[in-house]
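Novice: return a 3D structure for these sequence lines:
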Amino acid sequence: MLNPADDALAALLPDGVLRPITPVYLEEPRGRYRGQAGLVAAPRSTEEAAAIVRACAQARVGIVARGGGTGLVSGQVMPEGPAPLILSLERMTALRGLWPEENVLVAEAGMTLQAVRDAADGAGRLFPLSLASQGTAAIGGCLATNAGGVTALRHGTARALCLGIEAVLPDGRVLRDLKRLRKDNTGYDLRDLLIGAEGTLGIITAASLRLVVPPAATGVAMLQVPSPQAALTLLSLAEGRMAGGVTSFELISGQGLAFLSQTLPQIRQPLPGAPWSVLLEVGLPEGLPPQTALEALLVDAMERGLVQDGVIAQSGQQAAEFWNLREHLPQANRLIGAIASHDISLPLSEIAGFIDAAGAALAPHDVRINCFGHLGDGNLHYNLFPVAGRARGDYDGQRKALSRMVHQMVMDRGGSFSAEHGVGRLKVAELEEWGDPVRLAAMRAIKAVLDPLGIMNPGAVLSQAPA
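Specialist: The predicted structure is shown next:
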């Protein structure tokens, strides 16, 4: 049963776009917030999406855009304030065009990342953005949050892989900028403005995406290293030897392996008990066998004391097993139950010092630390857990203080408290505390001009102005 305001808005919407309000539209993966909705609308086209936005502007109703719902900072749910309309891109899944000779693909925003990768693969190309949630994550959401993932070291974040976008602006006008150009010096880059804005400046409905020619062959290895500093030195050595061929360079802590053993013992571990290890993937051109290159790297690194042990995948199945281990680290974390999780980035030269200093600062607080992530691009997931014998609830009074301690140490070293997950609603206070005041003022000014009614994802990224 709709309330009168929702009933009035529903009458303004295109026929056939309304959906039942089911729990899936109100949830986010970590369960921190539960959203609300007055209506759920799923347009079938950009024109219908624009009509929905115009109707919401006329009725002064907030809009929360939703793709696959996999975001980790609660940008896809609105737990407080007037119930919004949820605009789901689930029906906008078309592949609008594919030009292999140009290395370009145009996809609608509801197309999953996996579907985009499969389409590129079918044309002998690769869309290199890779996330554990790619079977569910929608390409529009990946762009709205500027998703990172395991290949950002070589190919950059989602922003670097987008050539042009189509988007509905807050007044219902459509920005049609689906260019397939590498060079376009024609003023302000509105594409880059909307990418990473988390639906607060408009709703991305389609994108022109940059593809690459896949490497002739790939190689994967897991290497035990004595310390994070050794891992960073190994990264430099690997990049020099592989001539730009390092695709991924993931740091894994011994605590993460212990959590896997405890919660998911069926996951095979090539280097069980390693205090620190690295998962390394390389993609090389024809004539440079990856296994041979990795073997030479392993010998060199061991002679330098950078690697203590290592396993090089001898088959595609074994490589998949290595990646399966990495992709299950977050699941093991969830099964243990974190006190606080942090998605941080640091200059590479600051990472080892941060890990040492943060570990020492947190030692008196009786926590276990699982530090892992995309070391190659400086992005770590630095998560705190109860010590054995204590429960998460025992730390309820400490959570905010512990997170603030971690973030302060990150910021003191020139880092960021949000590396690849975005700000959403979870980190609005952190952005206000640590964001550059001039940058924040510019962001608010842009928001006020493009969205003067404040209807686009209210309360995400920037706090709502007092009524």
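Novice: from now on I want contacts and neighbour counts done on CA atoms only, so please keep to that.
Specialist: Noted.
Novice: Leu26 and Ile63, how far apart?
Specialist: 13 Å (Cα to Cα, to the nearest Å).
Novice: which one of these two is surrounded by more residues?
Specialist: Using other Cα atoms under 10 Å as the criterion, Leu26 and Ile63 rank with Ile63 on top: 29 against 19.
Novice: from what I see, that one and Gly459 are in contact.
Specialist: No: using Cα atoms under 8 Å as the test, Ile63 is too far from Gly459 to be in contact (11.0 Å).
Novice: would you map the helices across this structure?
Specialist: Residue ranges of the helices in the chain, as given by DSSP state H, are 4-12, 46-59, 113-122, 139-144, 152-155, 190-194, 228-242, 254-263, 290-303, 316-336, 348-362, 399-412, 428-434, 437-450.
Novice: looking at those, which is nearest to Val106?
Specialist: helix 113-122 (9.1 Å; Cα to Cα).
Novice: ok, and for that closest one, which residues are buried?
Specialist: Residues Leu113, Gln114, Ala115, Val116, Arg117, Ala119, Ala120 are the ones in helix 113-122 that count as buried (16 or more other Cα atoms under 10 Å).
Novice: let me see the contact set for the last one.
Specialist: Read it as Ala120. Shown in contact with Ala120 (Cα atoms under 8 Å, 6 or more residues apart in numbering): Leu98, Leu105, Leu126, Phe127, Leu211.
Novice: same check, this time on the third one
Specialist: With Cα under 8 Å, 6+ apart as the criterion, the residues that contact Ala115 are Gly135.
Novice: neighbours around Gly353, how many?
Specialist: 14.
Novice: same check on the one 5 residues further on?
Specialist: Ala358: 17 surrounding residues under other Cα under 10 Å.
Novice: and it, how far is that from Glu47?
Specialist: For Ala358 relative to Glu47 (Cα to Cα), the value is 51 Å.
Novice: residues touching the closest residue to Ala59 other than its chain neighbours, list them.
Specialist: Leaving aside its sequence neighbours, Ala59 sits nearest to Leu9 (Cα to Cα, 6 or more residues apart in numbering; 6.4 Å). Contacts for Leu9 (Cα under 8 Å, 6+ apart) come out as Ala55, Cys56, Ala59.
Novice: what's around the closest residue to the first one other than its chain neighbours, how many residues?
Specialist: The spatially closest residue to Ala55, leaving aside those adjacent along the chain, is Leu12, at 5.8 Å (Cα to Cα, 6+ apart). Other residues within reach of Leu12, judged by other Cα under 10 Å, total 15.
Novice: same check on Ala5?
Specialist: Ala5 has 11 nearby residues by other Cα under 10 Å.
Novice: also Gln331?
Specialist: Neighbours around Gln331, by other Cα under 10 Å: 15.
Novice: check Phe372 too.
Specialist: Residues near Phe372, counting by other Cα under 10 Å: 24.
Novice: for Gly97, same thing?
Specialist: 12.
Novice: could you also give me the structure for this second sequence? I'd like to compare it with the first:
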Amino acid sequence: MNDFLARLAGVIGSANLFTADTDTARYTTDQRGRYHGRPLAVARPGSTAEVAALVRLARAHQVAIVPQGGNTSTCGGATPDGSGRQLLVALERLNRVRALDAANHSLTVEAGMTLAAVQQAAADADRLFPLSLASEGSCQIGGNLSTNAGGLAVLRYGTMRELTLGLEVVLPDGQVLNALSGLRKDTSGLDVKQLFIGAEGQLGLITAATLKLFARPTAHATALVGVRDAAAAIAWLNALKDAFGDRLTTFEIMSEVCQNLLAKYHPGQLPFTAPWALLIELSDSGDSAELGERLVAWLAEQDMLDGVVAQSEAERQKLWQLREAMSETQKRDGPSIKHDIGVPSSAIPAFLDEAGTALEAAFPGVRVVAFGHAGDGNLHYNVSYTRPGNAELFSDEPRVNEIVYDLVYRHAGTLAAEHGIGQLKPHWLARYKDPVALAVMKTIKQALDPAGLMNPGRWL
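Specialist: Coordinates of the predicted model:
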């Protein structure tokens, strides 16, 4: 491998090729600390041309490639194995804005830009890029594309599939697919960019993307409301859609267990607790005070246990901070069996009831921490313990997953709504995914990457 590494250093520069453990350490463990790898090296290319040359060289030497963005994966999708033979390709140096067309509401950026930097580039042009995640300061747009990220505003704006107009991708043979485009309509053949969104780097390395921008809302109305059960929460969702249409940008829910954790680790921040808390946000053009008055008037006619409406931008941010702190708060409280599931929003109450009952029967005293994007049906359904002391938590994981996923698919759902599959879920995907769909995906993988060098060991 010395010849390969020497030639690779000639492509990207020796300063951007890390082989020492002290240099590679920050790339080799996933965000949750669950997966640990040992790469052959970490390569940091600085251009699409360098990525293409790197891929051609790796192919010639039969070296597998593991692409990595901000290393915020919760499923181990960007972590190398322990063989010491896989090349980790970190795209952090591809971090430039290539083009901005404010009149066309489009922005072309490189894959290594953080989501927060993309949001800021749009804001600097008085535009909005609406994808929003708790990890937006560190996750990168290439990773967002590779997992088809969703986040907090899917209800109004959609996932990365809907937010992407074009892609540039280095294919497994080193060719560069130039499908960057600001077009909204193009019927000249298959929309090949969609193959790479959600593929977790198994079909090629995304190096740049043209993203869809929107007019920046000038008015926001944000409320935290308490309701008695999940059925009431979904009734609120539909009533808000009827009353406000696409002004309803966000509809998040947090169980009472979540609220108790927030109260424990962020004392004095939560204004109340209820069986379920709803974080609601409307956005529009015009004036925030006027939109807020409309929301207050609507809320006055609803049946709720408690509620607060933000009266200033500072109060709005405090409400958002509570929701965005949920993942970090649960991590502080200890490990959990995480489920990034999706069901139709209408099925959420039944799923929660059935899953809770089944888990309690199997594991008396189990604690479920449920929260997430109820507006689009995506729940983070996490089991914090199955028995006192957490001693058996991960030994119980297969049975917990089976209970949860069986019910998810009974309700026409998915086991991966926005976090991807990675190393965590391939065997579960094989169990639940339509076999014809899996066969089609594997056919595409074989056609593009017959040697299986792109992010091997994953679900394809």
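Novice: what does the TM-score come to for these two?
Specialist: The TM-score (TM-score structural alignment, normalised by the length of the second structure) is 0.95; 453 aligned residues with a Cα RMSD of 1.6 Å.
Novice: all strands of the stretch 101-250 of the first structure, in order?
Specialist: 104-108, 162-168, 174-177, 203-210, 217-224, 246-253 (DSSP state E, counting those that start in this stretch).
Novice: dump those to TSV, plus mean neighbour count and distance to Arg404 of the first structure.
Specialist: Conversion of these to TSV gives the following (neighbours: other Cα atoms under 10 Å; distance: least, Cα to Cα, whole Å):
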stretch	mean neighbour count	distance to Arg404 of the first structure
strand 104-108	26	39
strand 162-168	25	34
strand 174-177	16	39
strand 203-210	28	32
strand 217-224	24	31
strand 246-253	25	22
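Novice: quick check: the most centrally placed residue in the second structure vs Ala232 of the second structure, distance?
Specialist: Centroid-nearest residue in the second structure, with Cα atoms, centre = their mean: Ala149, separated by 3.7 Å. Per Cα to Cα, Ala149 of the second structure is found 28 Å from Ala232 of the second structure.
Novice: also Leu291 of the second structure?
Specialist: Here the criterion is Cα to Cα. By it, Leu291 of the second structure lies 24 Å from Ala232 of the second structure.
Novice: neighbour count winner among those two?
Specialist: Neighbours were tallied for Leu291 of the second structure and for Ala232 using other Cα under 10 Å; the higher tally belongs to Leu291 (20 against 15).
Novice: look up the closest residue to the more buried one, ignoring the ones flanking it.
Specialist: In space, Leu291 of the second structure is closest to Ala221, 6.0 Å off (Cα to Cα, 6+ apart).
Novice: OK, contacts around the residue lying closest to Glu286 of the first structure once chain neighbours are set aside?
Specialist: Of all residues not flanking Glu286 of the first structure in the chain, Ala216 sits nearest, at 5.2 Å (Cα to Cα, 6+ apart). Shown in contact with Ala216 of the first structure (Cα under 8 Å, 6+ apart): Gly283, Leu284, Pro285, Glu286.
Novice: please list which of those residues are preserved in the second structure.
Specialist: Mapped onto the second structure and checked by both residues aligned by TM-score structural alignment, their matches' Cα atoms under 8 Å, these keep the contacts Gly283, Leu284, Pro285, Glu286.
Novice: give me the subset of these lying in strands.
Specialist: Judged by DSSP state E, the subset of those located in strands is Gly283, Leu284.
Novice: circling back: are any of the contacts of Ala216 of the first structure buried, and if so which?
Specialist: Listed as buried from the contacts of Ala216 of the first structure are Gly283, Leu284; burial here means 16+ other Cα under 10 Å.
Novice: list just the nearest of the contacts of Ala216 of the first structure to Asp396 of the first structure.
Specialist: Gly283 (44.9 Å).
Novice: what sits against that closest one?
Specialist: Taking Cα under 8 Å, 6+ apart, one finds Pro215, Ala216, Ala217, Thr218, Gly219, Gly245, Val246, Thr247, Pro290 in contact with Gly283 of the first structure.
Novice: and the third one? What does it align with in the second structure?
Specialist: Right, Ala217 of the first structure. Aligning on TM-score structural alignment places Ala217 of the first structure opposite Ala219 in the second structure.
Novice: that match: what's it in contact with?
Specialist: Per Cα under 8 Å, 6+ apart, neighbours of Ala219 of the second structure: Ser283, Asp284, Ser285, Gly286, Asp287, Ser288, Ala289, Leu291.
Novice: give the contact list for the fourth one.
Specialist: By that I understand Gly286 of the second structure. Pro217, Thr218, Ala219 are the contacts of Gly286 of the second structure under Cα under 8 Å, 6+ apart.
Novice: now render the residues you listed as a markdown table, adding distance to Leu305 of the second structure.
Specialist: Output for the contacts of Gly286 of the second structure, formatted as a markdown table (distance: Cα to Cα, whole Å):
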| residue | distance to Leu305 of the second structure |
| --- | --- |
| Pro217 | 30 |
| Thr218 | 30 |
| Ala219 | 26 |
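Novice: return the closest of these with respect to Asp303 of the second structure.
Specialist: Using Cα to Cα, the contacts of Gly286 of the second structure come closest to Asp303 of the second structure at Ala219, 25.4 Å.
Novice: just give the nearest non-adjacent residue to Thr112 of the first structure, would you?
Specialist: Nearest one to Thr112 of the first structure, counting by Cα to Cα, 6+ apart, is Ala138 at 4.1 Å.
Novice: distance of the aligned partner of the one you found in the second structure from Arg93 of the second structure?
Specialist: Per TM-score structural alignment, the equivalent position to Ala138 of the first structure in the second structure is Gln140. For Gln140 of the second structure, the distance to Arg93 of the second structure equals 11 Å [Cα to Cα].
Novice: the two: which has the busier surroundings?
Specialist: Neighbours per residue (other Cα under 10 Å) separate Gln140 of the second structure from Arg93, with Gln140 holding more: 27 against 15.
Novice: quick one: residues contacting that one.
Specialist: With Cα under 8 Å, 6+ apart, Gln140 of the second structure has these contacts: Gly69, Gly70, Glu92, Ala111, Gly112, Met113, Thr114, Leu115.
Novice: how near is Arg444 of the first structure to Asp189 of the first structure?
Specialist: Shown here: Arg444 of the first structure relative to Asp189 of the first structure, a distance of 18 Å by Cα to Cα.
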